[in-house]
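Colleague: what follows is a predicted structure for the sequence shown.
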Amino acid sequence: MRVVAKFGGTSLGSGDRIERAADSIASTVDAGHEIAVVASAMGSTTDDLLEDITFETNDADRAEIVSMGERTSVRMLKAALSVRGVDAIFLEPGDEHWPVVTNELGEVDVEETKRRATALAGRLDGVVPVVTGFLAEAHDGTVTTLGRGGSDTSAVMLGNYMDADEVVIVTDVEGVMTGDPRVVEGARNVGEITVDELRNLSFRGAEVVAPSALSYKNGHLDVRVVHYQHGDLLSGGTRIEGQFESLIDMRETPLACLTVAGRALRNRHGILADLANGLQADEINVDAVASGMDSVTFYVDEAVAERAEAVLHETVVSDETLSSVTVDDPIAAIRVTGGELPNRPGVIQTIIAPLAEAGINIVDLITSATSVAVFVHWDDREEALDIVQGRFD
């Protein structure tokens, strides 16, 4: 089995934790597995270095300075492995075997990085490379970085390009939890989660795996998150399943758009529950929900629009904060899904600008971390779908 293990700053935050990390790596080697290691800077070293740069400096010098945290970590971890009888080497930018290369735009040079990662994988028999996370090297030898969460990106990228069986992210959390254990009681570990679920959580505050790293995960590469105290790199934690799929599709059947208006709706606690519970009681499925300052809109299948209107109307007449319910149909829903959407500045403009140029009115636009749903009138659906597909293809 071939494993890439990434140790975060907390898991390398002291001499004792470095020894713990070295023990888990040595155990993996003793079990007959190939392993490459990606190391973050110890503790908060990178943040501390960035705070200390209070003077004017260029990007190249800044990258050299902040690289010192990772450069220290790999030397310490290599030394700890050596005393355990593990044949380890450390790799940093400038080394002839360094794998992660960026182009003149600062983006990963995929072809060259794949070539170097493949060569590094060929050296894993009996040797453990300890690679500085977060860092990269430009073609001219300049040190560059992969941005926030770059060590996670380094690990999953190398796991992909080195044809690893698994990437293990060693951090200070018990994998993905059902809630923040510092806030809610009874939070427990989630055994499995999809990349799409985790990406949405990551972009909404969950600090488990850097969102930029997940785009390098393919369907054949397992990724797990384990706590540094766990000790076993090959079990436990949360397994991240699947891979991002870029998809543009259109709902086959029309929707109805039901809007409930109310002058104080935004200040009335429980109003959304009252409206949604009424639809649930009548077994009406809600395809999407959008809310405004004084209104909330439910999208349901057009075939149940009359029932849905009657249900919502009952709530409207019984609640003095609500004014009216209206129905607009038929509506088409076109959804753009892809793991890279959050990293594409102007992606919303890419979708709506050509629709506006074609004179197509957008009824609604609903976004999440990894998808955009565009609602247009049913008669405009085919033209709108062709336009959106053309822009993304």
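Modeller: In hand now; what should we look at?
Colleague: make it CA atoms for all contacts and neighbour counts henceforth
Modeller: Noted.
Colleague: so where do the strands sit in the stretch 101-250 of the chain?
Modeller: Using DSSP state E, counting those that start in this stretch, the strands assigned to the stretch 101-250 of the chain run over residues 101-102, 128-132, 135-138, 143-145, 166-171, 192-194, 222-227, 238-241, 247-250.
Colleague: next up, a structure to set beside the first:
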Amino acid sequence: EVIIVKDVPGVYQADPKLFKTSKIKVITADELSTLSSLGAKILHPDALSYKKKSIRARIIRHGEDLMKEGTFIDGEVKREISVSSSPLSLITIHYGDEFPAGIFECLSSYEIYGISMGSSYLGIYVKEEVSDKIAGKLLDFFPQHRIVKKDGIGMVVLKKKTPKDRPGLINKVTEILARHGINLVELSSIGREIILYVSFNDLGRVLNLLTKYG
């Protein structure tokens, strides 16, 4: 077992120095690495990149008994590529100076696969099979806004094992796709993930290229 000694007795739902929050008893190595890459200061984002699934790890506070429970870190950090199994639609709302307050409550019963923001536009990725229904609902709730829809989109999520792999990665990915004539609908990045939106018809080619060169 590896015991990691910190100035807090484990991992919390939020920074315990700023918020009154509960300690987490068990967290996956994958989730903790991602949270660290997004700003959580409990561990360096690369600290768990060499942890094997078979290794038990635990975080406790400095000065406490080593038998204290702390937070257990389960599993290992994953590197993976996943794709959407069915076509998505991008529904875009042009809201000008008036943001459509309540939009997420309006869509709470639907799965959302991505959100993008512009200076006066909000884009939402949803399943194509329900996109007409969602667009109609948005028009009913926000008749003052203009709404457009683009169908036939596929989503690819590229998750790297460690954030240090990130420098130049986005440029590398876009160069590979451009070299093979694949157009991007959109690209976004958060934590250890790069999310690509492409034509659903290109999804298989994109997966093969990223697996081969990524």
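Modeller: In hand now; what should we look at? Since we're looking at a predicted model, the values are computed, not measured.
Colleague: ok so, going back, do you know which of the strands of the stretch 101-250 of the first structure lies nearest Gln389 of the first structure?
Modeller: Comparison of the strands of the stretch 101-250 of the first structure against Gln389 of the first structure by CA to CA identifies strand 247-250 as nearest, at 6.7 Å.
Colleague: what is the closest one packed up against?
Modeller: For strand 247-250 of the first structure, the packing partners by 3 or more CA pairs under 8 Å, 6 or more residues apart in numbering; DSSP states H and E come out as strand 324-337, helix 381-392.
Colleague: so which bit of the second structure is the very next helix or strand once past the longest one matched to?
Modeller: Toward the C-terminal end, the helix or strand that comes next after strand 324-337 of the first structure (DSSP states H and E) is helix 347-357. Helix 347-357 of the first structure corresponds to residues 169-179 in the second structure, going by TM-score structural alignment.
Colleague: tell me the buried residues in that stretch?
Modeller: Under the neighbour-count criterion of 16 or more other CA atoms under 10 Å, stretch 169-179 of the second structure has Val173, Ile176, Leu177 buried.
Colleague: kindly report the same for stretch 268-275 of the first structure.
Modeller: Ile271, Leu275.
Colleague: stretch 74-89 of the second structure now?
Modeller: Going by neighbour count (16+ other CA under 10 Å), the buried part of stretch 74-89 of the second structure is Asp74, Gly75, Glu76, Val77, Ile81, Val83, Ser84, Pro87, Leu88, Ser89.
Colleague: now stretch 144-161 of the first structure
Modeller: Neighbour counts using 16+ other CA under 10 Å place 144-146, 149-161 of stretch 144-161 of the first structure among the buried residues.
Colleague: just stretch 128-142 of the second structure next, same as before
Modeller: Result for stretch 128-142 of the second structure [16+ other CA under 10 Å]: buried residues Glu128, Ser131, Ile134, Ala135, Leu138, Phe142.
Colleague: can you check stretch 24-40 of the first structure too?
Modeller: The neighbour-count criterion (16+ other CA under 10 Å) identifies 24-29, 33-40 as the buried residues of stretch 24-40 of the first structure.
Colleague: now do stretch 44-62 of the second structure
Modeller: For stretch 44-62 of the second structure, by 16+ other CA under 10 Å, it's Pro45, Asp46, Leu48, Ser49, Lys51, Ala57, Arg58, Ile59, Ile60, Arg61.
Colleague: stretch 73-84 of the first structure now?
Modeller: Neighbour-count burial for stretch 73-84 of the first structure flags Ser73, Val74, Arg75, Met76, Leu77, Lys78, Ala79, Ala80, Leu81 (criterion: 16+ other CA under 10 Å).
Colleague: make CSV out of those and add secondary structure.
Modeller: Converted to CSV, the buried residues of stretch 73-84 of the first structure look like this (DSSP: H, G, I helix; E, B strand; the rest coil):
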residue, secondary structure
Ser73, helix
Val74, helix
Arg75, helix
Met76, helix
Leu77, helix
Lys78, helix
Ala79, helix
Ala80, helix
Leu81, helix
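Colleague: widest-spaced pair of those residues?
Modeller: Going by CA to CA, the pair spanning these furthest: Ser73 and Leu81, at 12.3 Å.
Colleague: tabulate the buried residues of stretch 169-179 of the second structure (JSON lines), appending distance to Arg146 of the second structure.
Modeller: Output for these, formatted as JSON lines (distance: CA to CA, whole Å):
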{"residue": "Val173", "distance to Arg146 of the second structure": "33"}
{"residue": "Ile176", "distance to Arg146 of the second structure": "35"}
{"residue": "Leu177", "distance to Arg146 of the second structure": "32"}
